[in-house]
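**Q** okay, structure incoming, though there's no sequence with it:
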């Protein structure tokens, strides 16, 4: 079931969290291009509303704190009431609060886990109920190559490792119900956050890549579109690295 538009034409509904900027913005743009009714979720109201306006009538913005259980439940009730269903969920929202463990405040650990892991879990929980009932759906969780371990990111790496584990469990639980669940682990991607790094740091990171290049948000968006495509029927529980080969080792 999907939102009915015109005479019997059914459009699918996709939800993207953290959609206002960077990778989330690119995913939203791609899903609109794929003819999804695209629900943009973010706490950045100004940029989120502007993006929805720019993307046209297929895009709708909603502000939601994804770490708040009641807020997430209310959000999903609103979406189902208005659009009828949810066909695809892309969990992209995440925050970073880096520090070495002996200097990291506990509240910084909690904040990252709440958004990156708990928020993803809450979104998956609500979407899973809908998708299970309709016996169809796609969930894509944006993890990170950092789940393998990055110094100074004990909170972030732990949260993304949790996302990878969550993805595998949900694939096992939901596979028989026609729901495919996968994760994407981006590496060095050219986003506003990356652009804030000093140029010499950016160049050092680029040279550490086997491809000697930086990825683009569209690289992630293209992978999301592939995983959400109806023709992709036999991939689930996987973590797909979009990192220019960095995860297999540097020095190439």
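**A** It's in. Since the structure is predicted, the reported quantities are computational estimates derived from the model, not experimental observations.

**Q** C-alpha from now on. contacts and neighbour counts both.
**A** Fine.

**Q** ok, residue 40 - how many residues close by?
**A** Other residues near residue 40 come to 26 when the count uses other CA atoms under 10 Å.

**Q** ok, so what distance separates it from residue 52?
**A** Using CA to CA, to the nearest Å, residue 40 is found at 7 Å from residue 52.

**Q** hey, what's in contact with both of the two?
**A** Residues touching both residue 40 and residue 52 by CA atoms under 8 Å, 6 or more residues apart in numbering: 59-61.

**Q** for those residues, which one is nearest residue 29?
**A** The shortest approach to residue 29 among the shared contacts of residue 40 and residue 52 belongs to residue 59, at 9.0 Å (CA to CA).

**Q** contacting residues around the nearest residue to residue 40 once chain neighbours are set aside?
**A** The shortest distance from residue 40 to any non-neighbouring residue, by CA to CA, 6 or more residues apart in numbering, is to residue 61 (4.6 Å). By CA under 8 Å, 6+ apart, residue 61 lies in contact with 39-42, 48-49, 52.

**Q** show me which of those residues are buried.
**A** Burial by neighbour count, 16 or more other CA atoms under 10 Å: within the contacts of residue 61 this picks out 39-42, 48-49, 52.

**Q** just checking, which of these belong to strands?
**A** Members of the buried ones among the contacts of residue 61 lying in strands (criterion: DSSP state E): 39-41.

**Q** of those, closest to residue 120?
**A** The closest of these to residue 120 turns out to be residue 41 (CA to CA; 12.4 Å).

**Q** and the closest one, how far from residue 169?
**A** Per CA to CA, residue 41 is found 24 Å from residue 169.

**Q** please apply the same query to residue 203.
**A** 38 Å.

**Q** what ranges does the stretch 51-200 of the chain have for its strands?
**A** Secondary structure of the stretch 51-200 of the chain (DSSP state E, counting those that start in this stretch): strands at 59-62, 88-91, 137-142, 179-186.

**Q** second one coming, line it up with the first:
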């Protein structure tokens, strides 16, 4: 299990344990469709050059010494429990689950519009209904994604984030990259710079503070999802960060 500590432009310090992390943190009805169960690892066929996967997470602001103990304990738990990115998180119960919450059922999933790879302006065309891309409310952030219809409920999931698998050096120079942890010593860098290989999630900006955040980015089954952690009203911009308080079970 790898641990990464990073500092943001607004002074926030974050630690990540076995979850998705933004490579460049500065740049970076239909609402009720349940998340379909994923195929087993044996059935998955992943393209080495192009990747779009699924999401889970998660982090806690603790000392390195405490985190080391947590990591060791969690790795032992994994021998009897599903791997760390098989977990989803229920915002209402404040607890993790696999496939469905015992109280609230399957996770809500808002799917992309299906668009073939290589289509010009593909990223924009994958935008789900009731969302729109326009100038961000964040100064100098360029474009952003806004809710143009009914309130998006807490617990809704977007994704997976789509893009090209690239080398670390290329990812570090991109404003659209995330690192995905595949094992203790293996990372995958996902870059959404190309609009013909990515999806609309490339336009979601990182939040500048806790009050602005309404989405949580997390790793799930080898990919990245965004989970709604605050209800998003009509006209509000979607704003993402990775979680700094949740801790994986174990």
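**A** Nice, thanks for sending it over. Everything numeric in this text was worked out from a predicted model, so none of it was measured.

**Q** work out the TM-score between the chains.
**A** TM-score for the superposed pair, counting by TM-score structural alignment, normalised by the length of structure 2: 0.28. Supporting figures: 117 aligned residues with a CA RMSD of 5.8 Å.

**Q** could the ones in strands among the buried ones among the contacts of residue 61 of structure 1 go into CSV alongside distance to residue 120 of structure 1?
**A** Below are those laid out as CSV (distance: CA to CA, whole Å):
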residue, distance to residue 120 of structure 1
39, 16
40, 15
41, 12
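
**Q** out of the residues you listed, the closest to residue 127 of structure 1 would be?
**A** Within these, proximity to residue 127 of structure 1 (CA to CA) peaks at residue 39, which comes in at 13.2 Å.

**Q** the closest one and residue 62 touch, don't they?
**A** Yes - in this structure, residue 39 of structure 1 is within contact of residue 62 by CA atoms under 8 Å, at 7.2 Å.

**Q** thinking again about what came up before, let me know the closest of the shared contacts of residue 40 and residue 52 of structure 1 to residue 9 of structure 1.
**A** Scanning these for proximity to residue 9 of structure 1, where the rule is CA to CA, the winner is residue 59, at 17.2 Å.

**Q** count of neighbours near the closest one?
**A** As a measure of burial, residue 59 of structure 1 has 23 neighbours, counting by other CA under 10 Å.

**Q** can you give me the helices for the stretch 101-250 of structure 1?
**A** 106-113, 120-134, 154-174, 192-195, 199-207, 217-228 (DSSP state H, counting those that start in this stretch).

**Q** excluding chain neighbours, what is closest to residue 91 of structure 1?
**A** Spatial nearest neighbour of residue 91 of structure 1, chain neighbours left out: residue 141 (4.7 Å); criterion: CA to CA, 6+ apart.

**Q** who are the contact partners of that neighbour?
**A** 90-92, 120, 163, 167, 181-184.

**Q** among those, who's most crowded?
**A** With neighbours taken as other CA under 10 Å, the top of the contacts of residue 141 of structure 1 is residue 181, carrying 31 neighbours.

**Q** I'd guessed it sits against residue 142; true?
**A** No - applying CA under 8 Å, one finds residue 181 of structure 1 not in contact with residue 142, separated by 11.2 Å.

**Q** pull the residues that contact stretch 25-40 of structure 1.
**A** With contact meaning CA under 8 Å, 6+ apart, stretch 25-40 of structure 1 is reached by 3, 11-20, 48, 51-52, 55, 58-62, 217-218, 220-222, 224-225.

**Q** buried stuff in that stretch?
**A** In stretch 25-40 of structure 1, counting by 16+ other CA under 10 Å, buried: 25-32, 36-40.

**Q** export those to a markdown table and tack on distance to residue 158 of structure 1?
**A** As requested, the buried residues of stretch 25-40 of structure 1 are exported to a markdown table (distance: CA to CA, whole Å):
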| residue | distance to residue 158 of structure 1 |
| --- | --- |
| 25 | 25 |
| 26 | 25 |
| 27 | 24 |
| 28 | 26 |
| 29 | 29 |
| 30 | 29 |
| 31 | 29 |
| 32 | 32 |
| 36 | 32 |
| 37 | 33 |
| 38 | 30 |
| 39 | 28 |
| 40 | 26 |
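
**Q** closest one of the ones in strands among the buried ones among the contacts of residue 61 of structure 1 to residue 128 of structure 1?
**A** Using CA to CA, those come closest to residue 128 of structure 1 at residue 39, 16.7 Å.

**Q** tell me the spacing between that closest one and residue 172 of structure 1.
**A** Distance, residue 39 of structure 1 to residue 172 of structure 1, by CA to CA: 26 Å.

**Q** please apply the same query to residue 140 of structure 1.
**A** Separation of residue 140 of structure 1 from residue 172 of structure 1 (CA to CA) stands at 14 Å.

**Q** comparing these two, which shows the higher neighbour count?
**A** Legend: neighbour count by other CA under 10 Å for residue 140 of structure 1 and residue 172, higher for residue 140 (27 against 15).

**Q** ok but residue 169 of structure 2 is inside a helix, no?
**A** Yes - the assignment for residue 169 of structure 2 is a helix, going by DSSP: H, G, I helix; E, B strand; the rest coil.

**Q** residues contacting it?
**A** Counting by CA under 8 Å, 6+ apart, residue 169 of structure 2 has no contacts.

**Q** was I right about residue 220 of structure 2 contacting residue 89?
**A** No - counting by CA under 8 Å, residue 220 of structure 2 stays clear of residue 89, with 10.5 Å between them.

**Q** quick one on the thing from earlier: among the strands of the stretch 51-200 of structure 1, which is nearest residue 194 of structure 1?
**A** The closest of the strands of the stretch 51-200 of structure 1 to residue 194 of structure 1 is strand 179-186. By CA to CA, the value is 12.7 Å.

**Q** just want the angle from that closest one to helix 120-134.
**A** 150 degrees (axes from the mean of the first three to the mean of the last three CA atoms, to 10 degrees).

**Q** hmm, back to that, could the shared contacts of residue 40 and residue 52 of structure 1 go into CSV alongside distance to residue 195 of structure 1?
**A** Formatted as CSV, these follow (distance: CA to CA, whole Å):
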residue, distance to residue 195 of structure 1
59, 27
60, 28
61, 26
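
**Q** between these, which is nearest residue 112 of structure 1?
**A** Lowest distance from residue 112 of structure 1 to these (CA to CA) belongs to residue 61, with 23.4 Å.

**Q** state the distance from the closest one to residue 133 of structure 1.
**A** Counting by CA to CA, the gap from residue 61 of structure 1 to residue 133 of structure 1 is 25 Å.
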